[in-house]
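>>> could you look at this predicted model? Sequence included:
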Amino acid sequence: MRIALVTDAWTPQRNGVVRVLATLVGSLGDLGHVVRVIEPSAFTTIACPSYPEIPLALLPRRRVARMLDDFAPEAVHIATEGPLGWAARAWCLEHRLPFTTAYHTKFPEYISTRTGVPVSWPYALMRRFHGPAAAVLCPSPSVHRELRQKGFANATPWSHGVDTQVFCPGPKDFLDLPRPVFIYVGRVAVEKNLPAFLSLDLPGSKVVVGDGPARAGLMKRFPKAHFRIVNGDEELGRAFRAADVFVFPSRTDTFGLVMLEALASGVPVAAFPVTGPLDVIGGAPVGVLDEDLRAAALRALTIPPADCRRHAQRFSWSRVTAEFLSHLRPFTRRAQAG
């Protein structure tokens, strides 16, 4: 099948959405599907406000239309709600073609946190964007339930997976720091709620691996914490497995792929009992979910690494890819021409 995947988030950005989409594209290719990724590097871009490392395509509608016309897809998936997503949505509606979308990020909560506008306003915009889609793929059961409650009648569950070859147990020599090592890996931004982790009174060392707009400020505010940036999957895998506990302080993530990557590395998780951790950990004895994040982190130290690894191996990419394909709405070339 010829699949057009339209996304405003793509490499070299480093985040869970990009990792999911890049892995998905590779898996689809292995199955013989032809995937055309329409992403920001093919367009004139401007920096996203408050996220300068994220490029946004400038007035992309005509070029997106040409690219889709030239590719002649048999299915269209729109992964993000940015300028490219809106442009692809317009093309599909103009040609009366079905398409699917995804809800990877809680933009309404992020926008409300950053601007102070009522969260209902951006949710109204999200309902407008996703309303015509044949299905809105949700990365977790919790997000699916939340969107259904907020009027997204077309919300559909879609599981996520983890690369258990990149993320696996091994030597803990990447970090030469006093133990136990409590680590966070991911974007360093306000919505990740990192002060909730960095302000904890914990033994050993606290480590933050990643970059983002809040990094410089957090380094000044928490000088005793250790901040690292890694290059490539090999270093990333070594950073994960070097930890004793993965602390995930976010309250707004839709899933939290990094928790699966930690578990696959044999590292237990400490988090708040909210959307994301509840879906990845749930009641499994591979992490501790508690409103007292310090207590959760200390209790997680007793969890056997082998249990974490076995839990992560349940989230296979073959299942993720099969579910994605089942949710697509293929159309014929004849329908497109009409």
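Looks like it came in fine.
>>> C-alpha from now on. contacts and neighbour counts both.
Fine.
>>> check the offset of the longest helix along the chain from the chain's centre.
When the chain is parsed with DSSP state H, its longest helix is helix 16-30. Here helix 16-30 shows a centroid-to-chain-centroid distance of 12 Å under the convention Cα atoms, centre = their mean, to the nearest Å.
>>> that helix: what's the following helix or strand?
Once helix 16-30 ends, the next helix or strand along the chain (criterion: DSSP states H and E) is strand 34-38.
>>> after that following strand, next one along is what?
Next along the chain from strand 34-38, counting by DSSP H and E, comes strand 45-48.
>>> strands of the stretch 151-300 of the chain, start to end?
Here the stretch 151-300 of the chain has its strands, by DSSP state E, counting those that start in this stretch, at 155-157, 181-185, 205-209, 226-228, 245-248, 269-271, 287-289.
>>> count the neighbours of residue 325 for me.
A count of nearby residues for residue 325, using other Cα atoms under 10 Å, gives 14.
>>> and the angle from the longest helix of the chain to strand 34-38?
Helix 16-30 and strand 34-38 are oriented at 150 degrees to each other (axes from the mean of the first three to the mean of the last three Cα atoms, to 10 degrees).
>>> helices and strands around helix 16-30, which ones?
Applying 3 or more Cα pairs under 8 Å, 6 or more residues apart in numbering; DSSP states H and E, we find helix 16-30 packed against strand 34-38, helix 317-327.
>>> ok, and what's touching that helix?
Contacts with helix 16-30, where a contact means Cα atoms under 8 Å, 6 or more residues apart in numbering, come from 9-11, 34-35, 104, 160-161, 186, 256-258, 317-318, 321.
>>> okay, now the one to match up with it:
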Amino acid sequence: MGLKIAFITDAWHPQINGVVTTIENTCRTLQNQGADVLLITPDQFTTIPCPSYPSIKLSIFCYSKVKQLLDAFAPDHIHIATEGPLGLATRKYCLQYRLAFTTSFHTLFAEYINLRTGVPVAWGYRFLHWFHKPASQIMIATAQVELNLVSSGFDKNKFVRWSRGVDVNRFRPRDKNFISYRRPISMYVGRVAIEKNLEAFLGLHVSGTKIVVGDGPQLQKLKKQFPGVVFTGFQTGELLAKTMAAADVFVFPSRTDTFGIVMLDALACGVPVAAYPVQGPIDVLINNQTGCMREDLKAAFYGALALNSDDCRQQALDYSWQNCSAQFLNNLVPVLSITR
């Protein structure tokens, strides 16, 4: 029997995003290496759609089942990936039974809630402080995220690094002729949601064709607002890899992502990235080599268009799910149960 790891996440299918991708690939890699991983996800519970974002499923009345699953599994390590209902239930369980656990910080929760509901950002951070405070360690992806969280009052000593990976065998340079639209082709892949700041990309006056790959609550609105843009809907697997590799520039307009794993996918395809010089891109891209970061996104687009595809691919090769999973494993703490 391998090491027993309980991994709890509110972010799960049908969501397609960097958090789900990271969790899936980390857990799969750990299982392939012999770990016994218990994934506790919303599809095991009664759920309701998240207001304003129905593809996010919120688990309800979940504590008793979480307790039952954890009691039966008796994990050596417990990791809480998200601050949603399942994360809250597991946090309660760990505190009740005096078990050590780790958490991770994936999204700018306070800022997203503010964008969607108007709840003050300060209130969101008050909740985040409360949620993460009992954790033995808090896993974050980048130095910039750490700086931002420390500046908001988090304890610097609790932060440990959990980076991200990319499947460089799937995401690789391919035939540009897979897409026949007028070039240059600028592309965004990800959630079509307010926090992704897509209007900043779609409103650019640049040559060629803009393509948006993904779905989300803003899709219908943006389709009407930008009729000249090609919206493909969600894509996965080989189709997604071929589509991304056919782009000339990947545009990442978000100002709120903590990493932006899709940028690694683009780089692995040999596609340079245009982005703002903010948290996420700053930590991922080599400015003026694998990406162009400017406050003027149009200038960033044309700067990225001139970059070398081979440099992009080379940088992506430094990221792997094996390294990512090894970091995660090293960050875990024993549950150190005092009473059970």
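Cool, the structure landed. Quick caveat: nothing in here was measured; it's all calculated off a predicted structure.
>>> just give the TM-score of the two.
Overlay of the two chains. TM-score (TM-score structural alignment, normalised by the length of the first structure): 0.97; 336 aligned residues with a Cα RMSD of 1.2 Å.
>>> okay, the helices and strands packed on helix 16-30 of the first structure in TSV with distance to residue 4 of the first structure next?
Formatted as TSV, those follow (distance: least, Cα to Cα, whole Å):
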stretch	distance to residue 4 of the first structure
strand 34-38	5
helix 317-327	12
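>>> tell me which of those sits nearest to residue 154 of the first structure.
helix 317-327 (11.2 Å; Cα to Cα).
>>> and that closest one, which stretch of the second structure?
Using TM-score structural alignment, the residues of the second structure aligned to helix 317-327 of the first structure are 321-331.
>>> now do that stretch: distance to the chain's middle.
Distance, centroid of stretch 321-331 of the second structure to centroid of chain: 16 Å (Cα atoms, centre = their mean).
>>> next one: stretch 193-213 of the second structure
19 Å.
>>> go ahead and confirm residue 115 of the second structure touches residue 195.
Yes: at 7.1 Å, residue 115 of the second structure counts as touching residue 195 under the criterion of Cα atoms under 8 Å.
>>> hmm, back to that, make JSON lines from the strands of the stretch 151-300 of the first structure and add distance to residue 125 of the first structure and mean neighbour count to it.
Shown next, in JSON lines, are the strands of the stretch 151-300 of the first structure (distance: least, Cα to Cα, whole Å; neighbours: other Cα atoms under 10 Å):
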{"stretch": "strand 155-157", "distance to residue 125 of the first structure": "15", "mean neighbour count": "22"}
{"stretch": "strand 181-185", "distance to residue 125 of the first structure": "31", "mean neighbour count": "25"}
{"stretch": "strand 205-209", "distance to residue 125 of the first structure": "33", "mean neighbour count": "22"}
{"stretch": "strand 226-228", "distance to residue 125 of the first structure": "36", "mean neighbour count": "16"}
{"stretch": "strand 245-248", "distance to residue 125 of the first structure": "29", "mean neighbour count": "30"}
{"stretch": "strand 269-271", "distance to residue 125 of the first structure": "30", "mean neighbour count": "31"}
{"stretch": "strand 287-289", "distance to residue 125 of the first structure": "32", "mean neighbour count": "27"}
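>>> which one of those lies closest to residue 262 of the first structure?
Per Cα to Cα, nearest to residue 262 of the first structure of those: strand 245-248, 6.5 Å.
>>> what's the mean distance for that closest one versus the second structure?
Taken against the second structure, strand 245-248 of the first structure registers an average deviation of 0.2 Å after superposition, with mean Cα distance after the TM-score superposition for the first structure.
>>> elements contacting that strand?
Partner elements for strand 245-248 of the first structure (3+ Cα pairs under 8 Å, 6+ apart): strand 181-185, helix 257-264, strand 269-271, helix 293-300.
>>> run the angle between the second one and helix 16-30 for me.
Right, helix 257-264 of the first structure. Using the same axes, to 10 degrees: helix 257-264 of the first structure against helix 16-30 is 70 degrees.
>>> so where in the second structure does helix 257-264 of the first structure end up aligned?
Helix 257-264 of the first structure maps onto residues 261-268 of the second structure, going by TM-score structural alignment.
>>> what's the next secondary structure element after the longest strand anywhere in the second structure?
Scanning the second structure for the strand with the most residues, using DSSP state E, yields strand 53-59. For strand 53-59 of the second structure, the following helix or strand on the C-terminal side (DSSP H and E) is helix 63-73.
>>> quick one: that following helix to the first structure mean distance?
With mean Cα distance after the TM-score superposition for the first structure, helix 63-73 of the second structure averages 0.6 Å from its match.
>>> show me the contacts for residue 59 of the second structure.
10, 42, 45-48, 85-86.
>>> what about the residue nearest to it when sequence neighbours are not counted, how many neighbours?
What sits nearest to residue 59 of the second structure in space, not counting adjacent residues and going by Cα to Cα, 6 or more residues apart in numbering, is residue 47, at 4.3 Å. For residue 47 of the second structure, the neighbour count with other Cα under 10 Å is 15.
>>> one more: the one 3 residues further on?
Summarising burial for residue 50 of the second structure: neighbours were counted as other Cα under 10 Å, giving 12.
>>> can you tell me what it aligns to in the first structure?
Checking TM-score structural alignment: residue 50 of the second structure goes with residue 48.
>>> pretty sure the residue nearest to residue 59 of the second structure contacts residue 60?
Yes: under the criterion of Cα under 8 Å, residue 47 of the second structure makes contact with residue 60 at 5.7 Å.
>>> just to revisit the earlier point, show me how to select, in PyMOL, the buried members of the contacts of residue 59 of the second structure.
Written as a PyMOL command, the selection of buried residues from the contacts of residue 59 of the second structure, which uses 16 or more other Cα atoms under 10 Å, is:
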select buried, resi 10+42+45+85+86
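>>> residue 323 of the second structure versus residue 29 of the second structure, what's the distance?
Distance check for residue 29 of the second structure against residue 323 of the second structure: by Cα to Cα, to the nearest Å, it reads 10 Å.
>>> if you could redo that for residue 296 of the second structure, that was the one I meant.
On the measure of Cα to Cα, residue 296 of the second structure and residue 323 of the second structure end up 34 Å apart.
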